[in-house]
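Peer 1: Just the structure for this:
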Amino acid sequence: MEPIFPLHEEVVNRYCGYPVCVVMQDGSRHIGILSSCGGGKVLLNAEAGGLEANVTQLQAPVSKKKKSGKGKKELPHQSVQPQAQAQTQAYPYDPYYYGPQPYYPWGGALALDFALIAFLFLLL
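Peer 2: A predicted model of the protein is given here:
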């Protein structure tokens, strides 16, 4: 373990992506991968997009059918709606994948207040 000193956001931000041990002023310890440091917060184990993974679903766009004038008929090729493509995934080739949920050895995402950190150690 190597201490990260001085505890300034610019210094700590250099170690993003490395495993660290954070000791808080109340004595609690947190171990994880340093994701980012800024705005008075230290983020551990955060995904690339932030604290939480964004889950989106593909849906076909909903179009409202307008009533056409009398005597006008829609041709079959005019009423074709775009369809959402199905996303399939074969065997997930991830070394930490165990069952329906992936396994994260460092735990879930965690945001810590930078002012409450007493010590920060780089785990080698």
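
Peer 1: CA atoms for contacts and neighbours, from now on please.
Peer 2: Will do.

Peer 1: Surely His30 is in a strand?
Peer 2: Yes. When DSSP: H, G, I helix; E, B strand; the rest coil is applied, His30 is found to be in a strand.

Peer 1: how many other residues sit next to it?
Peer 2: By other CA atoms under 10 Å, the residues close to His30 number 17.

Peer 1: can you tell me which residues contact it?
Peer 2: By CA atoms under 8 Å, 6 or more residues apart in numbering, the contact set of His30 is Cys21, Val22, Val23.

Peer 1: Here is a second sequence; please produce its structure as well for comparison:
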Amino acid sequence: MNRIYPVDEATCTHFVGMPVCAVLQDGSRHYGVISRISGGKLILNESPEASTEGAKIRSAKGKGGSSGKARASSTVKNSRSESGGDKARLSAFPFAGPYPGAFPFAPFGNRIALDLAAIALLFLLFI
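Peer 2: From the prediction side, this is the model:
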């Protein structure tokens, strides 16, 4: 374990994506992967979908609310659909898997936001 010091936004941004152990002032320990640092908070174990959804929402608000979903709603028809038959469906995966994300489980637990001022010690677990 390597200690990360000082615990501030500038120092912690170099370790985004790496597993850490955060020891708070009250002695509690939290393990996780640093997802981002924003607003004086250290965010651990955030799913990639959540961080990209926030970026999409912010960019959509900046462009007047157009997120391009109208284009994604178009359907593909096969030869039977023109004569009133069923519509064809396209999918990159032949089945819906049992796991809703890219990974089947979260090895370090759920998302947690820690206040940078509450962190007494921060250790890098693996190099």
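
Peer 1: which of the contacts of His30 of structure 1 are also in contact in structure 2?
Peer 2: Retained in structure 2 (both residues aligned by TM-score structural alignment, their matches' CA atoms under 8 Å) from those: Cys21, Val22, Val23.

Peer 1: so which of those is the most crowded?
Peer 2: Val22 (22 neighbours).

Peer 1: and that one, what element?
Peer 2: strand 19-24 (DSSP states H and E).

Peer 1: and which of the contacts of His30 of structure 1 is nearest Ala90 of structure 1?
Peer 2: Cys21 (36.1 Å; CA to CA).

Peer 1: how about that closest one, what's its match in structure 2?
Peer 2: Matched by TM-score structural alignment, Cys21 of structure 1 corresponds to Cys21 in structure 2.

Peer 1: In this structure its match contacts Ala120, no?
Peer 2: No. Between Cys21 of structure 2 and Ala120 there is no contact under CA atoms under 8 Å: 10.9 Å.

Peer 1: Show me where structure 1 has its helices.
Peer 2: 9-12 (DSSP state H).

Peer 1: so what's the closest residue to Leu44 of structure 1 other than its chain neighbours up against?
Peer 2: With sequence-adjacent residues excluded and distances taken as CA to CA, 6 or more residues apart in numbering, Leu44 of structure 1 is closest to Leu34, at 4.7 Å. Leu34 of structure 1 makes contact with Tyr15, Cys16, Gly17, Tyr18, Pro19, Val20, Val42, Leu43, Leu44, Asn45, according to CA under 8 Å, 6+ apart.

Peer 1: Right, I'll leave it there.
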